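>>> for reference, the sequence and a predicted model appear below.
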Amino acid sequence: MIEILPAPDHVAAYRLSGELTGEDYDKVVADLEARLSRHDKLGVYVDMVDFTDMTAEALIKDLRYAFSKFGELKRFPREAVVTDRGWVKALVGLVDPIYRHTEIRTFAPDEREAALAWAQAIPA
């Protein structure tokens, strides 16, 4: 399940919990595209503390959307990931250097406010 969280309009903020479905992912894409139509750049905040898994359909949609935005990564300069799982932190550590125009950081669950503040302070 995905919940769209309250945040400034230039920040796409989501809480993932349980298993993410293709329908959930469609909701995120619609929200991202609406925000991108209003802003040149977006900060991203993702709370993954209660996330457990994603369906094959959601994974395919995620990969398809990510590849479609590959040339637009400058539009996503910061992504804050809230997690308490080591595998998510390790994955972020591997992926962050690959995305030259996007800085990705992990934050502990008790740092949610700091994570949102960091995501919304996107560079000009």
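Perfect, thanks for sending it. Numbering: from 1, shown residues only.
>>> CA atoms for contacts and neighbours, from now on please.
Fine.
>>> which is the next helix or strand following the longest helix seen in the chain?
Identified as the longest helix of the chain according to DSSP state H is helix 22-38. Note on helix 22-38: by DSSP states H and E, the next helix or strand toward the C-terminus is strand 43-54.
>>> one more to weigh against that first structure:
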Amino acid sequence: MSIELIPTKSDAAIGLSIDGKIEASDIDRISEAVEKRLQTHEKLRVYVEMKRLGGISLEALFEDLKLALKHFKDFDRKAVVCDAKWVEPAASVSNRLFPQIEVKSFPFDRQADAMNWICE
């Protein structure tokens, strides 16, 4: 498993830790968590710790796209914790392309700030 579901301070937030190549089974677990949380919450938030991204399989990419299209309007915030330099510009682009989902990036030394922001 390259994506692990991790606890958050809010039941309306899904926590993910990414470390390696993303496979379809990873997306399936995320999809199950999303569906379960949407039974009790109108909007969800995502907290992502990106330790190492080793790519994504083609099957996982298709599953991820299906999940994103199905739940496009079900999310309002996403926090990405990562020290890679490309994450902050990617978050900025995402905010312009998808203004209904506010995305912020945080370095690993500010994990607590990211968790607090996503769960407020």
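On my side now, so go ahead. Owing to the predicted nature of the structure, the values given are computational and were not obtained by experimental measurement.
>>> picking that back up, residues contacting the longest helix of the first structure, please?
1-2, 4, 9-10, 12, 42, 55, 57-59, 61-62, 65 (CA atoms under 8 Å, 6 or more residues apart in numbering).
>>> again, 10 Å this time
1-4, 9-14, 16, 39, 41-42, 44, 54-62, 65, 75-76 (CA atoms under 10 Å, 6 or more residues apart in numbering).
>>> swap in stretch 106-114 of the first structure?
Everything outside stretch 106-114 of the first structure that qualifies as a contact, by CA under 10 Å, 6+ apart, is 45-49, 79-85, 88-90, 92-93, 115-120.
>>> buried ones in it, by neighbour count?
106-108, 112 (16 or more other CA atoms under 10 Å).
>>> for the counterpart of A13 of the second structure in the first structure, which non-adjacent residue is spatially closest?
The alignment partner of A13 of the second structure in the first structure, by TM-score structural alignment, is V11. Nearest residue to V11 of the first structure, sequence neighbours excluded (CA to CA, 6 or more residues apart in numbering): G43, at 4.6 Å.
>>> that neighbour touches D9, doesn't it?
Yes: taking contacts as CA atoms under 10 Å, G43 of the first structure lies within contact range of D9: 9.5 Å.
>>> what touches both of those two?
In contact with both G43 of the first structure and D9: Q120, using CA under 10 Å, 6+ apart.
>>> more crowded one of these two?
G43 (26 against 15; other CA atoms under 10 Å).
>>> can you pull out the helices in the first structure?
With DSSP H as the criterion, the first structure has helices spanning 22-38, 56-68, 86-95, 112-120.
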